[in-house]
Every structure is written in structure tokens, then in C-alpha cells.
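Asks: Structure here, sequence nowhere to be found:
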């Protein structure tokens, strides 16, 4: 991967440095807030550890869920850069069965990246499970696990299986309303759950020519599909029939999907793109994905004036200047990242709810 590409994909490192290095200067402050909006539930969140037989690939993250107290939450003010998502840690769960959404973060991302979405959806009656993907997350970087990229969709399937079998969570999940969403590389990941398949021949052609898409540099940096055994694993279908709908949020990786597999997708897909295209070429990514999917299965929306990082958390008003000074180059994550990003978040949540509701 070129230094330029590495810099442009350093946003998850920025998230980590902003949360630990910059924000470490501030003592965490928890405040109780009363929300006057008309959300039916509160934003509960608890830690999630997947207990299964994959000892080689432990999974952990967060589970957001609806609580019985819609207006009460705690908010940690522990970052100079990021606004923390509203949360009621270990709040009492609301009664009933709810839809389950499994959410996949981007390259070297983590569960904090879309915590805002977990919070917003839990307040509207959704369970949202998110884990840190081993090898490709902020905290779990390992060359072999990154190379074994086929395990990313398997991670999400394992989460679904665990939650459906666990006594504490199974009774709260509606098994007929299981969904998946992902941002950037996470979007690529959830498309594999929907039935998309990696195409080794397309990789060979596209990633040896000129004007290579971003995904070629990323996969080359991780040595993805370089051996016959790995190419075979990458080409295996990872479709999970329990997933009824999928949401792609400014995905990266469309050029390496088998066109035949995209034509055969048989569940609804919401393709959200970013009009500013500040990180990914929409022509070869979200637009190309939407064009390849069956017309009756896809809804494509390019969010006006949105950038790649608008699917991450809201920046504080002063965050751009802080990052520009402390982490030069990384301020890109906070371009229009405050009030403008709050507007984009409202639009994203509205579109997701319209798509998921029966």
C-alpha cells in the first residue's frame, strides 16, 4: 500500500488517537440527560463476547438494545474530538421481541465508529450487535487474520448464531427480522452475507491494470488471495440465509465481486453512497453495485453533500482544527463533521428505517 493510500485510510487510527491521546487529557464525565424527543425506548448498551468453538478468532464488541426508560441516558464527555453516543449502560431491557441488525466496521475500524447508529436504532426498537473484526480492527491488527478476509462475514454469522442460541438474548430477537449493515470494508463484508462472491479472475485483471480502485491496494497490503488455497477460501459463498435485508454504507470493494453473484442477489439491498466521493470513486463502487443488483432488490441513494466519514460519529465543532494541528492530514475525518454530519445522520437513520420497516 502506498504511503498516500495509507494516509487516506488512516481515519480509524485517528479515531483511536483522538479517543486516547487527545481525549486522554480530559477526565471522563458522565452526565444524566433528559431527552424530550419522542423515541419509544432508551439506548441500552452492554458488552458482547461471543462464546463459541472458534478459539482462534475470539469476537467481542457491544450490543445495543431498547430499554424501558426512553428519556434517560448517560453521556461521556471524554474526547476533544468526538461527541459520544447517548447510552444507558446495562439499562433494563424493554420487553418484547425486536429486529436484530449486525453491523460491520470499516478498515481498521472498531465498534465506536458506528456507536451513534447503534444508539439511534436501539431507541427505535432495534437490537444492534457490533464486534471488532480480528485482524482488520483498530485494536486487533494481525497480518494472518487480515489476509483471511473470508472470515469477516463469518464473524457476523457467528454473532447471529450466538445471539439466537443465548438464553438471555434469544427471547428478545425476532428471527424473521435479522438484518446486516456495514460501512466501507464493512459494506463489502455484508454484501458477502447477501450472496456476493469474490472473483479471483476480476482481481487479476483489475488489480494489474492502470487506475486501480482503492481495494486493490488494500488487498495487496494484506496479501489477500495470493495463494491457491486463499483464493479458494475467498471464492466460497458466505451467504447467510437468516439475513433478510442488507445495508451498504459507502462500501469499498465492488470491483472484485463476481458480476454473476451480484445479479443473483435475492434479498433487498439499500446502497447508500456519498456524493462528495472524498475517499471512494462512486462510479466503480456504490453506483456500480446498484447497477449490478437486480432492479427489484436494490434501492440506491447518494446522499447529497455527504462524505465517506459521515457514516462515522459526529465531531465536536473544534475537532477539525485540533486534528489539523495534532494529527496533520487526519482532519479529513471531520470535514463538515459537526452540524452538517448531524443532518446526514438524521437522513441516514430515516432511510434505514424506511428500508427496514415492513
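Replies: Here it is on my side, so go on. Keep in mind that what you see is a predicted model, and the values were worked out from it rather than measured.
Asks: going forward, measure contacts between C-alpha atoms and count neighbours the same way
Replies: Noted.
Asks: mind listing the strands for the stretch 201-350 of the chain?
Replies: Applying DSSP state E, counting those that start in this stretch to the stretch 201-350 of the chain gives strands spanning 245-249, 269-274, 298-303.
Asks: Of all those strands, which one comes closest to residue 7?
Replies: Across the strands of the stretch 201-350 of the chain, residue 7 has its closest neighbour in strand 269-274 (19.7 Å, CA to CA).
Asks: Strand 245-249 and the longest strand anywhere in the chain, what's the angle between them?
Replies: Taking DSSP state E as the criterion, the chain has its longest strand at strand 173-183. Angle, strand 173-183 to strand 245-249, by axes from the mean of the first three to the mean of the last three CA atoms, to 10 degrees: 20 degrees.
Asks: who touches strand 173-183?
Replies: 97-106, 127, 164, 187-190, 242-251, 311 (CA atoms under 8 Å, 6 or more residues apart in numbering).
Asks: Take this one as well and set it beside the first:
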């Protein structure tokens, strides 16, 4: 074997080793500890509509003390600090039920959730089976009725068996969701969709961001359970909804918004003309009585994800697919998150506090 081949091989081994050392080091970096930390409790919950239990993630105003713990921190993404199983603060608190996007998970939204808790709210969420991190199945993703059922089950449990001594005020309940989670919370508010309109949209937009991966996996949209797909999932406990880049706006028929009576805020990441049709929702907001609509400039769909580490920006950028760590026009994701926390926090505070 020629010497240059050996040198290249040794160099490659060195680079791979250096990469994994960097991963290990990066995963240990922490940001400054906030002055007020949310309490956090995790459990499992048996629900009637699923064969297996679902996760229950609960963040709540907690008595301060003890050392903070990082949640959802890894080599690629920053996490947030929590006080695991800390005693709850006394008082009755409004509730926000949260739904993550397809392929995501609830703790990864801690950059926003922890801020809501600091403002005086209880936040409850789950990792929706079949559409979560490391369990994202296109054949399950089309079952859009399961996610609202998960969220209603969380609220049932919180009302009947509140853990960690928290006192939820079930007369003040809001829902917050991103992407497929944005559709899920609108569904909780009474939004309904059409199977035929979804199929027509996917035929006209084959291969694009929302339909493409399901089509490439061989999902036959004709097999969707029409009755369940088009049913109402309205939960009357929901008093306000925040939907960020909600999925399926093109599948909403004329009568699909008629049952929505909650206060509604719809946010698109980017200017409407630049937002893909799969989540462009300005026209949908116009059809919901009293809905507010806001676009976030110089942002895109993945700006809602947690902030990436330097390693994350490099590693994911080299992966060749959508660089979910990149942001537009050089605007830092921390700045986008600051704006989103302000907009969402003000809306929920006005509604719930």
C-alpha cells in the first residue's frame, strides 16, 4: 500500500476521533444559570386511545433552591435548566398544553416553555407517539386525530390528579403548537380538515416539504380513515390558541373554521410570500373570527427549534439535507426566539393572567 494512502487513512481516523471528542466536550457546555428555574416532572400516562402509555412532561412554578439540571441539552442543541421534582409554589396557575412538531419532542421547546413558567403558567406536554424524535413514522403522521386526543388526555389527568402539588386553574387553559403541533392545537379549538382537499393538495405539491416524505414512503392517502380525519376534536376547555407555522392549512374546507370560538394567534416564520404553502396561514387566519396573525421577519420554519451549538451548525450543515441550524439574513436564532417569546408571552398573558 502506498504511503499516501496510509497517511490519508490515518488522517481520516484522526478527524473522526477529533469529531467525537468535540461532540463529547460540546455536550458538557452550559449557559449561565437563570435566576428563576421552572420545576419539572416526568411520568407516563395510560390513555384509552393508544395501546401504550404516553409521556407526561410537566413544567410548573416551583420553590427555588437546590442545583439546576440541564434538560434537552446535547452536542448539537442547547437545552434549558430545570428543578426536577421540586416542590410547587403555592397558588392556582393557568395551564398551557403544548404540542411539538413532526419529528420533534416537548423538552426541546424548553427555550419557550421555561419562559412561560416564569411568567406564572403551568405547561404540560407529551412526545406524540409516531411523530416524535426517533419515532417519526409517515404512516402514523397521517393520523392527525391522535395528537389532539393526547392533549385532551393530558388535561384530563391534570384536572383529576395534578402531580407535584401543583394547583392548575382549569378555567384558564390555552394550547400552543408548532408545525403539525400547530394544526393539533387548532384542531383542539374546533378546526376541521378535509381528506379530499388534503389529497388534492398533495397531488399538486408532490415531493414538497409536507407531502413528499410520506409519498416517498409509500403512504396511500386513499386509505386515511375519513371519518376520523374529518371529525371535530374540539375541547371546550381551550380558551386560547397559539399556532406557529401550522400544518394542513390547505386542507381546511370553507366550513372548517366555523366552530372556532377561542382567542387565536397564528404566527408564520417569515413573510407570507416566502412561507411554503404547507404552512402559510395568513388566509386561514382571515377565516377565523377575531384571529390575530403575525409574521416574523428574517425567520424560517426551523427557526422555532432550539438554538444550535457551533458544532451543531457545522455538523448539520455538512449533512447535506435542510440545515435546520441555519437562519436567514444572518439573524441570530436567539434574536428570533426573543421576539417569539415576547409575542407569544404577551398574547397568553393577556388571555390567561
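Replies: Now that the structure is in, tell me what you want to look at. Please read all numbers here as calculations on a predicted model, not as lab measurements.
Asks: Could you tell me the TM-score of the two chains?
Replies: A TM-score of 0.81 describes the superposed chains when it is computed by TM-score structural alignment, normalised by the length of structure 2; 330 aligned residues with a CA RMSD of 3.3 Å.
Asks: circling back to that earlier point, please identify the most buried of the strands of the stretch 201-350 of structure 1.
Replies: strand 245-249 (a mean of 27; mean count of other CA atoms under 10 Å).
Asks: Residue 61 of structure 1 is in what secondary structure piece?
Replies: strand 59-67 (DSSP states H and E).
Asks: Okay, helices next: where are they in the stretch 151-300 of structure 2?
Replies: 180-189, 195-204, 212-216, 226-229, 282-287 (DSSP state H, counting those that start in this stretch).
Asks: which part of structure 1 lines up with the shortest one?
Replies: On structure 1, the counterpart of helix 226-229 of structure 2 by TM-score structural alignment is residues 231-234.
Asks: picking that back up, with respect to burial, which of the helices of the stretch 151-300 of structure 2 scores highest?
Replies: Taking mean count of other CA under 10 Å, helix 180-189 is the most buried of the helices of the stretch 151-300 of structure 2, at a mean of 29.
Asks: in the superposed pair, what's the mean gap between it and structure 1?
Replies: Superposing on structure 1 and averaging over aligned pairs (mean CA distance after the TM-score superposition for structure 1), helix 180-189 of structure 2 comes out at 0.8 Å.
Asks: Where in structure 1 does that helix fall?
Replies: Helix 180-189 of structure 2 covers residues 185-194 of structure 1 once aligned (TM-score structural alignment).
Asks: How about residues contacting that stretch?
Replies: Counting by CA under 8 Å, 6+ apart, 103-107, 152-153, 180-182, 237-241, 243, 245-254, 265-267 sit against stretch 185-194 of structure 1.
Asks: Stretch 296-303 of structure 1 now?
Replies: 265-275, 286-287, 290, 344.
Asks: same thing but 10 Å
Replies: 245-250, 263-277, 282, 286-287, 289-293, 310, 344, 347-348, 351, 355 (CA atoms under 10 Å, 6 or more residues apart in numbering).
Asks: gap between the aligned partner of residue 58 of structure 1 in structure 2 and residue 112 of structure 2?
Replies: Residue 58 of structure 1 maps onto residue 53 in structure 2, with residues paired by TM-score structural alignment. To residue 112 of structure 2, residue 53 of structure 2 is 26 Å away according to CA to CA, to the nearest Å.
Asks: When the two are compared, which one has more neighbours?
Replies: More crowded of residue 53 of structure 2 and residue 112, by other CA atoms under 10 Å: residue 112, with 20 against 14.
Asks: which residues sit in contact with the equivalent of the more buried one over in structure 1?
Replies: In structure 1, residue 112 of structure 2 lines up with residue 117, judged by TM-score structural alignment. By CA under 10 Å, 6+ apart, the residues touching residue 117 of structure 1 are 64, 85, 103, 123, 128, 311, 312, 313, 345, 346, 348, 349.
Asks: Please pick the buried ones from the residues you listed.
Replies: 64, 85, 103, 123, 128, 311, 312, 313, 345, 348 (16 or more other CA atoms under 10 Å).
Asks: which one of the residues you listed sits closest to residue 209 of structure 1?
Replies: residue 311 (30.5 Å).
Asks: Need the counterpart of that closest one in structure 2.
Replies: That one, residue 311 of structure 1, aligns with residue 304 by TM-score structural alignment.
Asks: wait, that match sits on residue 333?
Replies: Yes - the criterion here is CA atoms under 10 Å, and residue 304 of structure 2 meets it with residue 333 at 8.3 Å.
Asks: and residue 283 of structure 2, how far is that from residue 303 of structure 2?
Replies: As judged by CA to CA, residue 283 of structure 2 and residue 303 of structure 2 stand 22 Å apart.
Asks: Ok, residue 18 of structure 2 next?
Replies: 29 Å.
Asks: More neighbours: which of these two?
Replies: residue 303 (23 against 12).
Asks: So that one sits against residue 326, correct?
Replies: Yes - judged on CA under 10 Å, residue 303 of structure 2 makes contact with residue 326 at a distance of 7.9 Å.
Asks: what residues are up against the residue nearest the centre of structure 2?
Replies: Geometric centre of structure 2, nearest residue: residue 100, 2.3 Å, by CA atoms, centre = their mean. Each residue near residue 100 of structure 2 by CA under 10 Å, 6+ apart is listed here: 106-109, 125-128, 131-132, 147, 176-182, 184, 305.
Asks: Let's see that with 6 Å instead.
Replies: By CA atoms under 6 Å, 6 or more residues apart in numbering, the contact list for residue 100 of structure 2 reads 106, 177, 178, 181.
Asks: Look up the closest residue to the aligned partner of it in structure 1, ignoring the ones flanking it.
Replies: By TM-score structural alignment, residue 100 of structure 2 lines up with residue 105 in structure 1. Leaving aside its chain neighbours, residue 105 of structure 1 sits nearest to residue 186 (4.9 Å; criterion: CA to CA, 6 or more residues apart in numbering).
Asks: Next: residue 92 of structure 2.
Replies: Per CA to CA, 6+ apart, closest to residue 92 of structure 2 is residue 167, 4.9 Å.
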